[in-house]
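Participant: Predicted coordinates and the sequence they were generated for:
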Amino acid sequence: MSTLLQVSDPHFGAEWPAAVDALVALVTTLRPDLVVLSGDLTQRARRRQFDAARAFVDRLGPQALLAIPGNHDIPLFDPFARLWRPYARYRHAFGADLEPVFDAPTLLVQGVNTTRPARHTAGEISAAQIERVARRFELARPAQLRVAVVHQPIATAGPSKRHDRLHGAEAALRRWADAGVDLVLGGHTHRPEINAVAVAGSTRKVYAIQGGTAVSWRVRDGQPNSVNLIAYDHAGEGARRARVTRYEHDAAGGRFVAGEPRVLDLTPAHAAAPAPR
């Protein structure tokens, strides 16, 4: 079984130290194959905030890491840096690649940079990015879970939240469904949710999995700090499923506590599951 832990919107500079310690303990216990940071690693893209985010990652030990920037990881109050060197501090802490890839026997995870220095909070994905990501997933091996990681959400529930959606989301969903994408992980809203998106003309559903804020005080709608553990076990015959477990921070207990898992059916509509034995 392969596992990845989605850690979104930690906002170092606005973090709860107790939640940070509890999350380090959780990662030590779970030992996921991959930790995914889906943006907004910092509160205001300051050097000391990136240093804190990097120090947190270093505490996690040898787990593989895939990180992408969020809109808060671009300087807001320094116009020169925002326009001419928007990712300099991010790259110093987390490397030059803004769209990293994790390729393992049963996991293919592609990061996508949806931030734009010319936009304040809104995210965008270009036609070139959509196509580049699709071609990567078209080369996936049959046993791999195919996961794209964005910051701003590709799908959200309810009309009041649609303004948060990524510009270019519909085109991305259509093309990526055709390319075999299973899951799109996102953050930005600080509201954890899972949406099964039916894509017109496709036999596949794409699941949009939103993370809450992992360790910051910038929670929304009374939701506690949370992270998502995604487990995938591909037996090689017919049905494909992933299990998503949300871990919420229990401040009184000083730990992250597992909720009820949700099982996601990744099998295309035309593919029948094998008969019971």
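Facilitator: Perfect, I can see it now.
Participant: From now on I want contacts and neighbour counts done on CA atoms only, so please keep to that.
Facilitator: OK.
Participant: Could you check how many residues crowd around the closest residue in space to residue 31 that isn't next to it in sequence?
Facilitator: Counting by Cα to Cα, 6 or more residues apart in numbering, the nearest residue to residue 31 once its immediate chain neighbours are dropped is residue 63, at 7.0 Å. By the other Cα atoms under 10 Å criterion, the neighbourhood of residue 63 contains 15 residues.
Participant: List the residues that contact residue 63.
Facilitator: Going by Cα atoms under 8 Å, 6 or more residues apart in numbering, residue 63 touches 31-35.
Participant: Can you tell me which of those residues are buried?
Facilitator: Burial by neighbour count, 16 or more other Cα atoms under 10 Å: within these this picks out 31-35.
Participant: Export the contacts of residue 63 as CSV, with columns for distance to residue 161 and secondary structure.
Facilitator: Formatted as CSV, the contacts of residue 63 follow (distance: Cα to Cα, whole Å; DSSP: H, G, I helix; E, B strand; the rest coil):
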residue, distance to residue 161, secondary structure
31, 34, coil
32, 31, coil
33, 32, coil
34, 29, strand
35, 27, strand
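Participant: for the stretch 51-200 of the chain, what spans make up the helices?
Facilitator: 79-84, 88-94, 127-138, 169-179 (DSSP state H, counting those that start in this stretch).
Participant: Name the residues of the first one that are buried.
Facilitator: Applying a neighbour-count criterion of 16+ other Cα under 10 Å, the buried positions in helix 79-84 are 81-82.
Participant: Give me the contact list for that helix.
Facilitator: Helix 79-84 is contacted by residues 74-76, 117-118 when judged by Cα under 8 Å, 6+ apart.
Participant: before we go on, here's another structure to hold up against the first:
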Amino acid sequence: MEHFTLSQVLHVSDPHFGTERPLAMAALEQLCRTLKPDLLLVTGDITQRARREEFAAARAFFDRLAVPRLLLPGNHDIPLFDVLSRVLRPYGRYLEAFGPALEGEFEREDLLVVTLKTTRRYRHTQGEISASQIERAAARMAQARPGQLRLVAVHQPVAAVTPDDVDNLLRGRARAVQRWAEVGVDAVLGGHIHLPYVLPLRQRWPALSREVWAVQAGTALSHRLRGGINNSVNVIRTGVSDPAVVERWDLNDASGQFERVAVTPIGGDVAAQG
């Protein structure tokens, strides 16, 4: 068997710069220094109102973390009140801050991550995924090497745990998850609703050809908390003989640190785990 160092992905979502908490920022910097992740994955809503100063603050913060990063825009990263920019250059300020790409990928020996832009300028909060995006991700995942953990990242969730979030679900999710299961995708990562959870998607779609997991991150930095859950991030660790795992890390205000509060395996059969 080929020997390599197992990968760590720090999954961060919805920092909402413009509403960020200094305590959470300092704690996330400390977590990065401690874990030294191989990838910082940010699943959207980087800013609160898509203002240039918010993007500049986000860029400066991510630069300080000094970790390879992969970002995608959320609905808050499109101007809301600047109608002209929303129509003509909806992602202009995002691109000024983070470069020319709205989608991307990251690969190591044991990991393949693909990001897809699911926000649309003609939608306010809801997202959608097109047939071409589904197939583009499927074609790339079909090329993955044996043993690679295969992750697709979007902004809006593909599964909800509360009735209030049904309207926030990604449009086109059923077709996407079914297709990606066929090519071996392990998990679909998202944010948007500020609730962290990990769900096996065969509970929603029993006919899936293999188990696929929904991995949601809370808000990493914002004071816009929800559900009594403090700022929260995920750490995803690949596995070889053991399944990959998702670790949920919540901010402890008293200690000023992110602390691990849950670990969920995302490999193998759900029935075998329980």
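Facilitator: Nice, I can see it. Note that the coordinates shown come from a computational prediction; the quantities given were computed from them, not determined experimentally.
Participant: rewinding a little: between the helices of the stretch 51-200 of the first structure, which one is nearest to residue 252 of the first structure?
Facilitator: helix 88-94 (32.3 Å; Cα to Cα).
Participant: Pull up the aligned stretch in the second structure for that closest one.
Facilitator: Using TM-score structural alignment, helix 88-94 of the first structure lines up with residues 92-98 of the second structure.
Participant: ok, back up a step: need the buried ones from the contacts of helix 79-84 of the first structure selected in PyMOL.
Facilitator: In PyMOL, a selection of the buried entries from the contacts of helix 79-84 of the first structure looks like this (16+ other Cα under 10 Å):
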select buried, resi 74+75+76+117
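Participant: Between all of the contacts of helix 79-84 of the first structure, which two are separated the most?
Facilitator: Maximum distance among these (Cα to Cα): 11.5 Å, for 75 and 118.
Participant: average gap between the match of helix 88-94 of the first structure and the first structure?
Facilitator: Per the superposition on the first structure, stretch 92-98 of the second structure and its aligned residues are separated by 0.8 Å on average (mean Cα distance after the TM-score superposition for the first structure).
Participant: buried residues in that stretch?
Facilitator: Counting neighbours by 16+ other Cα under 10 Å, one finds that the buried residues in stretch 92-98 of the second structure are 92-94, 97-98.
Participant: picking that back up, let's have the buried ones among the contacts of residue 63 of the first structure in TSV, adding distance to residue 247 of the first structure.
Facilitator: Shown next, in TSV, are these (distance: Cα to Cα, whole Å):
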residue	distance to residue 247 of the first structure
31	14
32	14
33	17
34	16
35	14
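Participant: For residue 235 of the first structure, state which of these is nearest.
Facilitator: Nearest to residue 235 of the first structure among these: residue 33, at 17.9 Å, using Cα to Cα.
Participant: ok, the equivalent of the closest one over in the second structure to residue 221 of the second structure distance?
Facilitator: Using TM-score structural alignment as the criterion, residue 33 of the first structure maps onto residue 38 of the second structure. Distance, residue 38 of the second structure to residue 221 of the second structure, by Cα to Cα, to the nearest Å: 20 Å.
Participant: Let me know how buried residue 132 of the second structure is, in neighbour terms.
Facilitator: Residue 132 of the second structure has 9 nearby residues by other Cα under 10 Å.
Participant: Please apply the same query to the one 10 residues further on.
Facilitator: Counted by other Cα under 10 Å, the residues lying close to residue 142 of the second structure total 14.
Participant: Quick check: closest non-adjacent residue to whatever residue of the first structure lines up with it.
Facilitator: Counting by TM-score structural alignment, residue 142 of the second structure lines up with residue 138 in the first structure. Nearest in space to residue 138 of the first structure, with sequence neighbours left out and distances taken as Cα to Cα, 6+ apart, is residue 179 at 5.1 Å.
Participant: And for residue 198 of the first structure, the neighbour number?
Facilitator: Using other Cα under 10 Å: residue 198 of the first structure sits among 15 other residues.
Participant: and it, how far is that from residue 95 of the first structure?
Facilitator: Remark: distance between residue 198 of the first structure and residue 95 of the first structure (Cα to Cα) = 35 Å.
Participant: Also residue 107 of the first structure?
Facilitator: Separation of residue 107 of the first structure from residue 95 of the first structure (Cα to Cα): 22 Å.
Participant: Same question for residue 220 of the first structure.
Facilitator: Distance from residue 220 of the first structure to residue 95 of the first structure, by Cα to Cα: 30 Å.
Participant: With residue 234 of the first structure instead?
Facilitator: Applying Cα to Cα to residue 234 of the first structure and residue 95 of the first structure gives a distance of 32 Å.
Participant: Between these two, tell me which one has more neighbours.
Facilitator: residue 234 (17 against 13).
Participant: I figured the more buried one hits residue 146, correct?
Facilitator: No - taking contacts as Cα atoms under 8 Å, residue 234 of the first structure lies outside contact range of residue 146: 11.9 Å.
Participant: And the strands in the second structure?
Facilitator: 8-12, 39-43, 69-72, 104-108, 111-115, 149-153, 187-190, 197-200, 213-216, 232-237, 245-252, 257-265 (DSSP state E).
Participant: Can I get the ones you listed in TSV including distance to residue 162 of the second structure?
Facilitator: Output for those, formatted as TSV (distance: least, Cα to Cα, whole Å):
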stretch	distance to residue 162 of the second structure
strand 8-12	21
strand 39-43	20
strand 69-72	25
strand 104-108	30
strand 111-115	25
strand 149-153	21
strand 187-190	16
strand 197-200	11
strand 213-216	13
strand 232-237	18
strand 245-252	19
strand 257-265	20
